[in-house]
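A.B. asks: sequence and computational prediction follow.
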Amino acid sequence: MSVRVNKFIADTGFCSRREAEELIKAGRVTVNGHKPSLTTRVAEGDSVLVDGQSLRVRKAKPGQRKHVYIALNKPVGVTCTTDETVKGNIVDFVDHEQRIFPIGRLDKDSEGLILLTSNGDIVNELLRAENRKEKEYLVAVNKPVTEEFLRGMAKGVRIHRETTLPCKTRRIAPYGFAITLTQGLNRQIRLMAAAFGYRVTQLRRVRIINVKLGALKIGQWRNLTDAELKGLLPERTEW
C-alpha cells in the first residue's frame, strides 16, 4: 500500500500536509534519493528524507495512540509558530518529547485554549472554513458593554474587506462579554470590537468545539480524552 509523500510526512508527525507540500516545492524532500513531485507516492521500505533527515512513520503499540493530542492553556506572550528561531514559540514552551504543532493559532497577546498534535493529517480537517467549528472566547474591553454593541458584533462586522459571519454574543460583566465564532480571521475579535470604538484589554479562548478549557491553569497542558477526540473527529475510528 502506498500514500502520497505529503501524507507520509504528516503521518510521521514532522509537520502538517500543507507544510509538507511547501517542503516538497522547496526541494527539501527526497524519496529514494530523488526529489519528488506533489503526486509522488511512498510505499513501505522507501527512504524519505527532509533536509537529509530520515523520516519513519511511528507504529503504535496495541491500545496506545499513534499520535499526540493535547490541550494547552496558552499564556500571553507565547507565539503559535513552529519556527524555532522565534523567541517564545509554542513548541519550545510545551517542550514535548514528540514533534508537535498547533492546530490553528491564538494571538500572542491572547491566552487560553489551543490544541496541539503530532498528527499532521487532521489539521486541515479541523481548520477547514466550511466546517464552521465553534470557538468560544471571554473578552474584557475598555468601555461598558451595551446591547447595541453585542447586537452589532453578532450580526457581523466589516473587517479584512469582508463581513464576518453571524456569531453568538452575551454580556457577562459590565466590561466583559462572551463571543462564539465559527471562523478564525486574523485578530478577528479585536478588529470587530475596534469597529465599534472598543479596545480589547483581555481575551481568553475557553472552548474549541467540544473541548473546554475548564480548570486547566495558565501554562499547563493535558492529553485529550477519547470522548473529546471522538467529538472533534467523529468520522475517524483511530488516532
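C.D. replies: Okay, I see it.

A.B. asks: for the rest of this, base every contact and every neighbour count on C-alpha atoms.
C.D. replies: Will do.

A.B. asks: what's the spacing between the residue nearest the centre of the chain and residue 214?
C.D. replies: Nearest residue to the geometric centre of the chain (Cα atoms, centre = their mean): residue 103, 1.8 Å. Per Cα to Cα, to the nearest Å, residue 103 is found 19 Å from residue 214.

A.B. asks: can you name the farthest residue from the center of this structure?
C.D. replies: Largest centroid distance in the chain under Cα atoms, centre = their mean is residue 33 at 32.9 Å.

A.B. asks: and here is the other one:
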Amino acid sequence: MANKIEKEFKNRENKGPVRLNKYLSEAGICSRREADKLIEKGLVSVDGRRAETGMKVLPGQVVKVGSKPVAREEEMVVLAVNKPRGIVCTEERRERDSIVRFLNYPRRITYVGRLDKDSEGLLLMTNNGDIINKMMRAGNRHEKEYKVTVDKPVTADFLAKMSSGVAILDTVTRPCRTEQIGKYKFRIVLTQGLNRQIRRMCEALGYEVKELLRTRIMNIELGGLKPGQYRKLTDEELNELYEQIKDSSNETWKGTDRKKDG
C-alpha cells in the first residue's frame, strides 16, 4: 500500500500552476536556485516562448531547457544514507567529494539538512521538496540525535551546560537533551541546526570534538547502515514521518539556510 507522503507527492499541484523553478527542480534538472539562473540566461522556454523568472506553468504546457523537453518526477525517492567522513553536502558540481557525486543515484536527489565534511552518519536524501522545506524549518523543532566523542572526559557540569544552552554565533542555543555514554562520549538531541553547532558548543566549553556521528533524524534511525551505504525508507517510516511533519510550515528555505546542521 502506498504511503501517505507518496500519495501527496503524486497528487501535488497536478491540477494547478506551479512555479517554473520548482518544476525544473522536480524534473531532475537542477536546484531551484540553479533553475532561476538558467531562466535568467534565456535557456528555458515554455510553449516555445522564452521563460521569465517567477512565472508559473500549468499541466500540459511544454517546458524545454535548450531543445530538451523536461517533465516533473512522478516517483518519490527518500533515502537514508550513512555519509562517510570526507564527503561534502553540496550540489556544487565542481566538488569532487560531493554527496551527489559519491552516491551517483540514477535520479536527481538532494540532501535534507547537512552534515559537515568531518562529520558522519545519517543523512536523508530525496526529490520531494515539501519534505525538505518542512524538515529544515528551524521553527518546526524536529529532533536530530548525535553521538559525540571529545578530547577529554565528559563531566556532569559539561553536560548540564550543553543542555541548558551555550552562547555561540551571537545567540544562545536552545535547551537540548544530553546523556553520557562513555568516558569521552555523550549523546545529544537537538531541535535546531546552527552551522557546526555541536562543535561550536563544545569549543565554547573548552572541549574539542574528535568524532561526530548522527544516529537519528526524527523517527528515522541510522541503524546498521555502514558508511557509504543507503536504503529506501519503509512505508512505516514514511507514514510516521508524514504524521510528524504534516502540520509543519513548508515555507521554502532561502540562501545560506541550506548550510546548517552538523
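C.D. replies: Yep, it's here. Because the structure is a prediction, the values reported are computed rather than measured.

A.B. asks: need the TM-score between these chains.
C.D. replies: Superposed pair, TM-score by TM-score structural alignment, normalised by the length of structure 1: 0.88. Supporting alignment: 229 aligned residues with a Cα RMSD of 2.0 Å.

A.B. asks: rewinding a little: now the residue lying closest to the residue farthest from the centre of structure 1 once chain neighbours are set aside: how far from residue 36 of structure 1?
C.D. replies: Excluding the flanking residues, the one nearest residue 33 of structure 1 by Cα to Cα, 6 or more residues apart in numbering is residue 47, at 7.6 Å. Plainly put, residue 47 of structure 1 is 12 Å away from residue 36 of structure 1 if you go by Cα to Cα.

A.B. asks: so residue 28 of structure 2, which state does it fall into?
C.D. replies: coil (DSSP: H, G, I helix; E, B strand; the rest coil).

A.B. asks: who touches residue 230 of structure 1 in this structure?
C.D. replies: By Cα atoms under 8 Å, 6 or more residues apart in numbering, the residues touching residue 230 of structure 1 are residue 236.

A.B. asks: looking at this, it is in a helix?
C.D. replies: Yes: counting by three-state DSSP, residue 230 of structure 1 is located in a helix.

A.B. asks: just tell me what it corresponds to in structure 2.
C.D. replies: Per TM-score structural alignment, the equivalent position to residue 230 of structure 1 in structure 2 is residue 239.

A.B. asks: these two touch, right, residue 230 of structure 2 and residue 79?
C.D. replies: Yes: counting by Cα atoms under 8 Å, residue 79 is a contact partner of residue 230 of structure 2 at 6.5 Å.

A.B. asks: quick one on the thing from earlier: pull the number of nearby residues for the residue nearest to residue 33 of structure 1.
C.D. replies: Using other Cα atoms under 10 Å, residue 47 of structure 1 is surrounded by 15 other residues.

A.B. asks: and it, what's its match in structure 2?
C.D. replies: Looks like residue 47 of structure 1 aligns to residue 62 there (TM-score structural alignment).

A.B. asks: ok, residue 86 of structure 1 next?
C.D. replies: So, by TM-score structural alignment, residue 86 of structure 1 is matched to residue 95.

A.B. asks: which residues does the helix or strand hosting residue 8 of structure 2 contact?
C.D. replies: Assigned by DSSP states H and E, residue 8 of structure 2 falls within helix 4-11. With contact meaning Cα under 8 Å, 6+ apart, helix 4-11 of structure 2 is reached by 74, 75, 76, 128, 238, 239, 242.

A.B. asks: distance check, residue 162 of structure 2 against residue 247 of structure 2.
C.D. replies: Distance from residue 162 of structure 2 to residue 247 of structure 2, by Cα to Cα: 29 Å.

A.B. asks: out of the two, which sits in the more crowded spot?
C.D. replies: residue 162 (23 against 10).

A.B. asks: returning to that earlier point: isn't the residue nearest to the centre of structure 1 right next to residue 123, touching?
C.D. replies: Yes: the criterion here is Cα under 8 Å, and residue 103 of structure 1 meets it with residue 123 at 5.8 Å.

A.B. asks: where along the stretch 101-250 of structure 2 do the helices fall?
C.D. replies: Ranges of helices within the stretch 101-250 of structure 2 are 129-136, 156-164, 197-204, 235-245, based on DSSP state H, counting those that start in this stretch.

A.B. asks: residue range for stretch 185-200 of structure 1 in structure 2?
C.D. replies: Taking TM-score structural alignment, stretch 185-200 of structure 1 hits residues 194-209 over in structure 2.

A.B. asks: what comes up buried for the matching stretch?
C.D. replies: 194, 195, 196, 197, 198, 199, 200, 201, 202, 207, 208, 209 (16 or more other Cα atoms under 10 Å).

A.B. asks: and the last one, what does it touch?
C.D. replies: Residues counted as contacts of residue 209 of structure 2 (Cα under 8 Å, 6+ apart) are 148, 149, 150, 151, 199, 202, 203.
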